[in-house]
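# Below: sequence and its predicted model.
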Amino acid sequence: MPRPPRAEQFSPDQVCIVNVTQRCVRRAFLAGIDGATGKDYSCRREWIRRRMELLASAFAVDMLAYAIMGNHMHLIVRNRPDVLAEWSDRDVAIRWLKVYPGRRLEEHLAEPTENDIQTLVRDKQRLGTIRQRLSDISWFMRALSEPIARRANKVDECTGHFWEGRFKAQRIVDETGLLACSMYVDLNPVRAAMADSPDHSPHTSAFDRIEAEKGKQIDSAAFDLKPIPTDEAVEKIRNTPVKKLRQERRARRKNPTGRKVRRDGWLAPLPLDPCTLSSEPQTHNDGFRSSDRGFLSLSLNDYLRLLRWTAKHGDDAATVPAGMAKTLAALGIDASMWQDLVWHWKEYFGHSTCVGRSESMQADAERTGHHWHRGQSSASACFV
């Protein structure tokens, strides 16, 4: 069955939650130690995470969960056109020019000036196109994947395709599917026998949230969303050697804002705030992410408790504790099928373009003019 058009799965004009997988081509290695060559690519995990953090500060896209594995990266993202609508034309211009500065004479400076911002703001037609791109998941993935491929090919001293093709996307249509998918993403290293628990699984969203609860902070990789005054840029270019400018640029990349942030400060908060009206965009104003909206109706402690229990018991026949079973039942999940659903996710949703309860998948199929979604009948066994 051919993959559906992206326009059927998500739209930059509508809030959508999407499960995204981007896999390396053939024997290309993304991160970790390549068993065939013995080369250690572990350092890539951190600069891939930092690239995600960087883009989370510029795009109207929330990062809900992620895991960086040996040959693929796995993300759950939510685009936020409602947050984008809150941004001024100037906000849109500077965010875009931070991600795509373009070719300029002072390329070694590679920072947008006030004049660059004003020029783009005056071009209303182009600005309208750019505004839509900032809430487009396809453009977010393009801004993430292309630099990774170029940098990896440079390190490997080769050319050609690094990714096997366009990213795989699955629309998540309800909270039930979102909880199961989030657990599946966070348990990637445990299932791959790279770690024995989420507490020992770096470069996953679960690990970041656990460390943040301990007070762990990191140097922020977020963009400094301030342009350089044009006069200052001209003066700097005239009086500063190019070599020094490039050194300053490299140093600034490590921490563009000079600030520290909670280790999970760039991720969307996990618990939904029941006191907040659903129509409120909850725009984030500190420059680390697009919004402060959560995505699950359970606390972080409850989520981590269930995650650790699922990691510990794997796909054995252990009985879910009563408290956790009650939480799952409230979300419409059959507790007796929980471990099977998380540990054998691909058997249920591996070939589906949609994730959720059977009735939610049916409603989404009708939205796109189809009779059903692949995997709909098998998913019904796990949900009540």
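Sure thing, it's come through.
# CA only for contacts and neighbour counts going forward, please
Fine.
# right, and the helix or strand after the longest helix anywhere in the chain?
For the chain, the helix with the greatest residue count under DSSP state H is helix 137-156. As assigned by DSSP states H and E, the chain's next helix or strand after helix 137-156 is strand 168-172.
# what inclination does that next one have with respect to helix 137-156?
For strand 168-172 against helix 137-156, the angle by axes from the mean of the first three to the mean of the last three CA atoms, to 10 degrees is 140 degrees.
# Same question for strand 168-172: list its buried residues.
Neighbour-count burial for strand 168-172 flags 169-172 (criterion: 16 or more other CA atoms under 10 Å).
# At which residues are the strands of the stretch 101-250 of the chain located?
Taking DSSP state E, counting those that start in this stretch as the criterion, the stretch 101-250 of the chain carries its strands at 168-172, 217-219.
# want to compare, so here's the second one:
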Amino acid sequence: MTTARRQLIDAESTPFYHVINRCVRRAFLCGEDKHTGQNYEHRRGWIVNKIKQLASVFCIDICAYAVMSNHYHLVLRIDTQALRQLSQQDVITRWTTLFNGNVIAHRYLQGDELSEGEQLVLDKLLTEWHERLGSISWFMRCVNEEIARRANIEDSCKGAFWEGRFKSQALLDEQALLACMMYVDLNPVRAGIADSVQESDFTSVQERINELREQNPSAQPQRLTPGDIQLKPLLMFDGSVGELKQTGIPFHFADYLDLIDWTGRAIRPDKRGAIAATRPKLLNELGIATDAWLLSANEFRRQYSTISGSWDAMCAMKEKFGGKWSRGKGHSQNLHPTNLSRSV
């Protein structure tokens, strides 16, 4: 039985989520179709630009992404603080950037006086739009509808482009967030498409490395052409594990790079001889065993169903929504040996 989306995505439980969407049948999202010789590589840019455009409209941040030949991965964060701070004008302006909106809403922006009935209609619309601006479901709907429409036009065909609704996993703590981001960023390496993260095209880690080399921090806003929606930068790494207040990804980027370099070489059979004996700092801080970490880097998506985190936290979220069972107990306990992880 399919689980209701509201039970899979709950910002009160965690703001971090891993989402994945896959093409239907033999359809190509990106890459080269060896049967027809047609190349779809340009579609990778469609997706990266679209998720960054939408992130600037929605109160949603992009932590990690990887665009593959027939599917894509995202690690997203719902920015609940930004969502709470939106004014009525902000809500209308953001929503009407993507949709036509409503005549009453446009009149409100123009400063027209509204009747009592019109104000009631506007209040209802604002409540609905405000909720949607913090919704991963609406974010993904906007991504997938446009990509499907453009792909079908390009392929001169009709019908479903995506396999179904997107899959999601709630990431309840630092271990889950770190393991999932690593899994996403290493997708091309694990698939044998790239030899290193530097060569992993259309991944967030490659983008971050390139920005570092160019001394062009992610915080710098980007634009396509005048009139286009601003591209929102990737969510920044803002500190080590244990900080009381986090506004970004709760690790140092240098530590993340060290861990992903070590992990990337470890999961390539031809690179095992080059693995340093010293464990990366983040593994020591989080108390994660080497074997458990490497297995997670390869199998994270299959280790869990819709929730990942400490086993106690997974059970609590299931119980909150009426569930009694969750997959991944052994893997969770391996990633949380001390059970000292805190919620993110």
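Yes, it's here. From a predicted model like this one, the values you see are computed outputs, not experimental measurements.
# Report the TM-score for the pair.
The TM-score (TM-score structural alignment, normalised by the length of structure 2) is 0.84; 323 aligned residues with a CA RMSD of 2.9 Å.
# one step back: A330 of structure 1: which of the strands of the stretch 101-250 of structure 1 is closest?
Among these, the nearest to A330 of structure 1 by CA to CA is strand 168-172 (18.3 Å).
# Output the strands of the stretch 101-250 of structure 1 in CSV; the columns should cover distance to G32 of structure 1.
Below are those laid out as CSV (distance: least, CA to CA, whole Å):
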stretch, distance to G32 of structure 1
strand 168-172, 22
strand 217-219, 22
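# M73 of structure 1 is nearest to which of these?
Nearest of the strands of the stretch 101-250 of structure 1 (CA to CA): strand 168-172, 10.8 Å.
# Could you dump the buried residues of strand 168-172 of structure 1 into a markdown table and include distance to T37 of structure 1?
Putting the buried residues of strand 168-172 of structure 1 into a markdown table (distance: CA to CA, whole Å) gives the following:
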| residue | distance to T37 of structure 1 |
| --- | --- |
| A169 | 31 |
| Q170 | 33 |
| R171 | 36 |
| I172 | 38 |
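# Could you point out which of the strands of the stretch 101-250 of structure 1 sits nearest S377 of structure 1?
The closest of these to S377 of structure 1 is strand 168-172. By CA to CA, the value is 16.2 Å.
# Translate C354 of structure 1 into the numbering of structure 2.
Aligned counterpart of C354 of structure 1 in structure 2: I307 (TM-score structural alignment).
# surely that match meets Q169?
Yes - judged on CA atoms under 8 Å, I307 of structure 2 makes contact with Q169 at a distance of 5.0 Å.
# So for those two, which residues contact both of them?
L8 (CA atoms under 8 Å, 6 or more residues apart in numbering).
# what residues does the longest helix of structure 1 touch?
10, 12, 30, 48, 51-52, 55, 59, 61, 77-79, 99, 133-134, 159-163, 167.
# Can you give me the distance of N102 of structure 2 to L109 of structure 2?
11 Å (CA to CA, to the nearest Å).
# oh sorry, the question was meant for I62 of structure 2
Counting by CA to CA - I62 of structure 2 and L109 of structure 2 are separated by 30 Å.
# Show me which of the two is the more surrounded one.
In terms of neighbours (other CA atoms under 10 Å), I62 is the more surrounded of I62 of structure 2 and L109; the figures are 21 against 13.
# Please report how far the residue with the largest distance to the centre of structure 1 lies from Q247 of structure 1.
Within structure 1, the residue lying farthest from the chain centre (CA atoms, centre = their mean) is N239, at 40.2 Å. Using CA to CA, N239 of structure 1 is found at 15 Å from Q247 of structure 1.
# same thing with Q22 of structure 1?
From Q22 of structure 1 to Q247 of structure 1 the distance is 32 Å (CA to CA).
# Comparing the two, which residue is more hemmed in?
Remark: of Q22 of structure 1 and Q247, Q22 carries more neighbours, 20 against 11, as counted by other CA under 10 Å.
# Translate Q125 of structure 1 into the numbering of structure 2.
By TM-score structural alignment, Q125 of structure 1 lines up with K124.
# Run a quick neighbour tally on G102 of structure 1.
Around G102 of structure 1 there are 13 residues (other CA under 10 Å).
# What residues does it make contact with?
So G102 of structure 1 contacts nothing (CA under 8 Å, 6+ apart).
# Likewise for L109 of structure 2?
Residues counted as contacts of L109 of structure 2 (CA under 8 Å, 6+ apart) are 89, 92.
# Strands along the stretch 1-150 of structure 2, start to end?
Secondary structure of the stretch 1-150 of structure 2 (DSSP E, counting those that start in this stretch): strands at 16-22, 60-67, 71-78.
# And those strands: which comes nearest G264 of structure 2?
Counting by CA to CA, G264 of structure 2 lies closest to strand 60-67 out of the strands of the stretch 1-150 of structure 2; the figure is 14.8 Å.
# Centre of the chain to the closest one, how far?
From the chain centre to the centre of strand 60-67 of structure 2 is a distance of 4 Å (CA atoms, centre = their mean, to the nearest Å).
# Against which helices or strands is that strand packed?
helix 42-57, strand 71-78, helix 174-185, helix 204-213 (3 or more CA pairs under 8 Å, 6 or more residues apart in numbering; DSSP states H and E).
# average offset between it and structure 1?
Compared with structure 1 after fitting, strand 60-67 of structure 2 deviates on average by 0.8 Å (mean CA distance after the TM-score superposition for structure 1).
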